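S.K.: have a look; sequence and predicted model below, questions after that.
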Amino acid sequence: MTVAAWLIILGSVFVVFSAFGQVSAGSSLETRERIETLLSEPPADGLGLAVDTVLEILRVVAMVAAAAATATAILGTQVLQRSRSARLWLSVLAVPLFLSAAFIGGFMGALVAAAVVMLWLQPARSWFAGEPLPERFNADGTLRKTEEA
């Protein structure tokens, strides 16, 4: 659980920095030239979008990613305190974070989303429920056989 929570927190912080980097680079000449090149080649040439429109869309997507990442970083700290509602809200926010972070460098957004999925798997489910963790191994390291009913 600690690893998943820290992946969420640190990954979210990196997404926030990436989003602000994207917003600040949006007005550079190099970014404008890349967008012009993109819009002049198929399949984007048929979209009818202007460079300023694409820059505005990228700015809004980056701000959505930054907002979702800020919220997930805060909720990640709550997960360390066994908050079930934080786990639920992280699951909701993982979707817009994953989708919007894909436009600003996707890897960290995908990492945060994967860590959120880990919160719903065993042994995390037992940990959130306050139950003892399932025993899978014997003291000597061999896999424990399950008892048939």
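M.R.: Here it is on my side, so go on.
S.K.: please make it C-alpha for all contacts and neighbour counts, starting now.
M.R.: Noted.
S.K.: identify the residues contacting the helix or strand hosting Ala5?
M.R.: Taking DSSP states H and E as the definition, Ala5 sits inside helix 2-25. Residues from elsewhere that reach helix 2-25 (CA atoms under 8 Å, 6 or more residues apart in numbering): 31, 58-59, 62-63, 65-67, 69-70, 72-74, 76-77, 79-80, 101, 104-105, 108-109, 111-113, 115-116, 118-119.
S.K.: pull out the buried residues from the helix or strand that it is followed by.
M.R.: Toward the C-terminus, helix 2-25 is succeeded by helix 29-40 as the next helix or strand (DSSP H and E). Buried residues in helix 29-40, defined by neighbour count with 16 or more other CA atoms under 10 Å: 32, 35-36, 39.
S.K.: packing partners for helix 29-40?
M.R.: helix 51-79 (3 or more CA pairs under 8 Å, 6 or more residues apart in numbering; DSSP states H and E).
S.K.: how many residues are close by Ala71?
M.R.: Using other CA atoms under 10 Å, Ala71 has 17 neighbouring residues.
S.K.: here's the one I want to compare it with:
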Amino acid sequence: MVQQITLDILKSIDKSLKEIKDALSIDNHERGSYQGWDYYRIGKSLFFIQTLTYAGATMTLNLDFTKAVQMNRLEQVWNDATARDLSLRMYSNASNSAYVELDNAAANTALNRIIQAGIEYKYTAGSRLQFYYSNFTVGKTVTIVVQADEL
């Protein structure tokens, strides 16, 4: 009886290890470019990375989702501490003009890094995440990292 329980536990552990190995296998990884973003996939986790140089009065950056996703972490890092206004918007459809304001910061000079973790913004297939910047010093850069999971 004890041997059978031990054998069952070992089989369960072996099965779990195989699942982990499969999830981390090179076949489950993907790297490339998506809508101008650097794109990485590990299993169902998606990572989008973009670096922009601010060029004028306002600037927008879009990320359209072809599949339903849940955004879990968003990080924005600027190379200066000058004033900036930003708006993070969600469009239910990429061609729709109506949006939901997810977050904003007005003329914030104290922050050169914004990290939002555990935010759990859910996007349906066809929706758009938009970064809208204004009042940002021309020539300065921002690096954005978005981590999401496919639903």
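M.R.: Good, I have the coordinates. The shown structure was predicted, so the numbers you read here are calculated from the model rather than taken from an experiment.
S.K.: now the TM-score, please.
M.R.: Laid over one another, the chains give 0.24 as their TM-score (TM-score structural alignment, normalised by the length of structure 1), with 63 aligned residues with a CA RMSD of 5.0 Å.
S.K.: just the buried ones among the contacts of helix 2-25 of structure 1, please.
M.R.: Judged by 16+ other CA under 10 Å, buried ones among the contacts of helix 2-25 of structure 1: 58-59, 62-63, 65-67, 69-70, 72-74, 76-77, 79-80, 101, 104, 108-109, 111-113, 115-116, 118-119.
S.K.: so the closest residue to Trp78 of structure 2 other than its chain neighbours versus Glu30 of structure 2, what's the distance?
M.R.: Spatially, and ignoring its direct neighbours in sequence, Trp78 of structure 2 is nearest to Val142 (4.3 Å; CA to CA, 6 or more residues apart in numbering). Distance of Val142 of structure 2 to Glu30 of structure 2, computed by CA to CA, to the nearest Å: 25 Å.
S.K.: cool, and Ser87 of structure 2?
M.R.: Distance, Ser87 of structure 2 to Glu30 of structure 2, using CA to CA: 30 Å.
S.K.: more neighbours: these two, which one.
M.R.: Neighbour totals were compared for Ser87 of structure 2 and Glu30, and Ser87 leads with 17 against 12 (other CA under 10 Å).
S.K.: assign the more buried one to helix, strand or coil.
M.R.: At Ser87 of structure 2 the chain is in strand, as set by DSSP: H, G, I helix; E, B strand; the rest coil.
S.K.: doesn't Asp103 make contact with it?
M.R.: Yes - using CA atoms under 8 Å, Ser87 of structure 2 is in contact with Asp103, at 6.0 Å.
S.K.: gap between Leu93 of structure 1 and Phe14 of structure 1?
M.R.: Taking CA to CA as the measure, Leu93 of structure 1 falls 16 Å from Phe14 of structure 1.
S.K.: those two - which one has more neighbours?
M.R.: Neighbour totals were compared for Leu93 of structure 1 and Phe14, and Leu93 leads with 20 against 16 (other CA under 10 Å).
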